[in-house]
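S.K.: Pasting a predicted model and its sequence here:
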Amino acid sequence: MTTPINLRAARKQRDRVRKRAEADENAVKFGRSKAAKVLDAARSDHARRMLDQHRIDGEEE
């Protein structure tokens, strides 16, 4: 004979797997961590400041 399973527990496990897969898809599609966003902003700000420091006076943008 087969072992009986708890259908409620099986349903909950199935839903957890589906939600985790959807969350992983959304993370790839939309997200970066806050630390990554802050790091990117800091790097671009630093690059802009370095470029401005090397600008020759009187040169237009």
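M.R.: The structure has been received and is ready for your questions.
S.K.: going forward, measure contacts and count neighbours with C-alpha atoms only.
M.R.: Will do.
S.K.: From residue 36, how far off is residue 24?
M.R.: According to CA to CA, to the nearest Å, residue 24 and residue 36 sit 17 Å apart.
S.K.: Then residue 8?
M.R.: Noted for residue 8: a distance of 39 Å to residue 36, by CA to CA.
S.K.: Residue 2 now?
M.R.: 50 Å.
S.K.: And the helix ranked longest in the chain, what does it pack against?
M.R.: Scanning the chain for the helix with the most residues, using DSSP state H, yields helix 7-30. Packing contacts for helix 7-30, counted by 3 or more CA pairs under 8 Å, 6 or more residues apart in numbering; DSSP states H and E, involve no helix or strand.
S.K.: putting a second one here so we can go through both:
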Amino acid sequence: MGEIVNLRRARKARDRREKEEAAQANRVAYGRTKAERELNEARKRLEAEKLDAHRRDTPEEPA
């Protein structure tokens, strides 16, 4: 004979497990410190400036 399972508890445990997995994925994707975000932005800005410095002709300014 099989084990008796309370379906309500099993459902709640499954939901908790799914929420924890989603939270872990969000921590990986968005869990950077402010210093890390600012450093990344500064690096992007520096790369853009270097690229712009190597342009052959400057873009025309709107009148």
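M.R.: Noted; the coordinates are in hand. Keep in mind that what you see is a predicted model, and the values were worked out from it rather than measured.
S.K.: and residue 2 and residue 36 of the first structure? which has more neighbours close in?
M.R.: For residue 2 of the first structure and residue 36, the more surrounded residue by other CA atoms under 10 Å is residue 36, and the numbers stand at 11 against 4.
S.K.: In terms of helices and strands, where is the more buried one?
M.R.: Using DSSP states H and E, residue 36 of the first structure sits within helix 34-53.
S.K.: From the chain's centre, how far out is that helix? Work that out for me.
M.R.: Mean C-alpha position of helix 34-53 of the first structure versus that of the full chain (CA atoms, centre = their mean, to the nearest Å) differs by 18 Å.
S.K.: try stretch 21-36 of the second structure
M.R.: The chain centre lies 6 Å from the centre of stretch 21-36 of the second structure; the measure is CA atoms, centre = their mean.
S.K.: Much appreciated, bye for now.
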